[in-house]
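Chemist: Sequence first, predicted coordinates after that:
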Amino acid sequence: MRFFRPLHCLSHGKQMPTAEFTSQLPGHVDEGDQGVNAMQWLHKEPVLVTVSGDGSVGMWDVTLGQPCVRHIFTHNRCANAVAVAPNDEYISTGGGDQKVVSFLFGHLVSLL
């Protein structure tokens, strides 16, 4: 049996309680940590797009030691879904604020 070691632990908010964070009570999550609701890989680059309960979109280049390359707040309530166009040109998110937000990935690349 093979054992796998995580490459990165990606978090939109504060760290979840683990043995590393023993100052937190078991089962307690710091206020502001809303979890990750959905994720989607880009098709042509090693970038993972995630959406969170705090309404934000995270873009993670998993080849980097500090993988968060963009953190964008797109919804004023929970972001629930993310979709990436087959050519990676557009990214869309859906949220609890009853909005679908779309943005052009090409413009974000220049900001990375």
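Modeler: Thanks, I have it.

Chemist: Could you use CA atoms for every contact and neighbour count after this?
Modeler: Will do.

Chemist: Just to check, Phe105 is in contact with Ile91?
Modeler: Yes: counting by Cα atoms under 8 Å, Phe105 does reach Ile91; the two are 6.4 Å apart.

Chemist: what do those two both touch?
Modeler: Counting by Cα atoms under 8 Å, 6 or more residues apart in numbering, Phe105 and Ile91 have no shared contacts at all.

Chemist: How about the contacts made by Thr50?
Modeler: 36-40, 57-59, 82.

Chemist: oh, I was asking about Val69
Modeler: Listed by Cα under 8 Å, 6+ apart, the contact partners of Val69 are 58-61, 112.

Chemist: distance of it from Asp61?
Modeler: According to Cα to Cα, to the nearest Å, Val69 and Asp61 sit 6 Å apart.

Chemist: Below is structure B, check it against A:
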Amino acid sequence: MPAKTYHITRLAPFVLARTNALIVGTLGVLNAILQIILGTYPYLSGGKTAVSYLKFLGAAGLEGFFTIITSLIVGWVIGLVVSVVYNWWVKFVGGIKIDLDDLGQ
């Protein structure tokens, strides 16, 4: 019986860019939440503060928002660059062949 193979000859640049942006953006959301949590604990446990808690939380939220937006943009650019480089590489090599029968073993 012939082996089943899957041949990847081209990656859609914008699909990979969006997927990578979602992955990196999710990490950005987790990073923003972690920043808020790690910043809130010392604020609440410390005695003397210069600003109100709402101003502090607003600043932490704004920083988190910009972290998320920046990570989405960086993830999109990385995905776009990876797909363009892969599509350029495929012209010379012919793509990646995956033997599906070997995956089940």
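Modeler: That came through, no problem. On a predicted model such as this, the values are computed, not experimentally measured, just so you know.

Chemist: What does the TM-score come to for these two?
Modeler: TM-score for the superposed chains, counting by TM-score structural alignment, normalised by the length of structure 2: 0.21, backed by 44 aligned residues with a Cα RMSD of 5.1 Å.

Chemist: Give me the subset of the contacts of Val69 of structure 1 lying in strands.
Modeler: Mapping the contacts of Val69 of structure 1 onto strands (DSSP state E) picks out 58-61.

Chemist: Can I get the residues you listed in TSV including distance to Val51 of structure 1 and neighbour count?
Modeler: Below are those laid out as TSV (distance: Cα to Cα, whole Å; neighbours: other Cα atoms under 10 Å):
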residue	distance to Val51 of structure 1	neighbour count
Gly58	6	22
Met59	9	22
Trp60	11	21
Asp61	15	17
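
Chemist: check contacts around the closest residue to Leu27 of structure 2 other than its chain neighbours.
Modeler: Leaving aside its sequence neighbours, Leu27 of structure 2 sits nearest to Ser71 (Cα to Cα, 6 or more residues apart in numbering; 7.9 Å). Contact analysis of Ser71 of structure 2 by Cα under 8 Å, 6+ apart lists 21, 24-25, 27-28.

Chemist: possible to save those as a markdown table with distance to Val90 of structure 2?
Modeler: Below are the contacts of Ser71 of structure 2 laid out as a markdown table (distance: Cα to Cα, whole Å):
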| residue | distance to Val90 of structure 2 |
| --- | --- |
| Ala21 | 23 |
| Val24 | 25 |
| Gly25 | 28 |
| Leu27 | 30 |
| Gly28 | 31 |
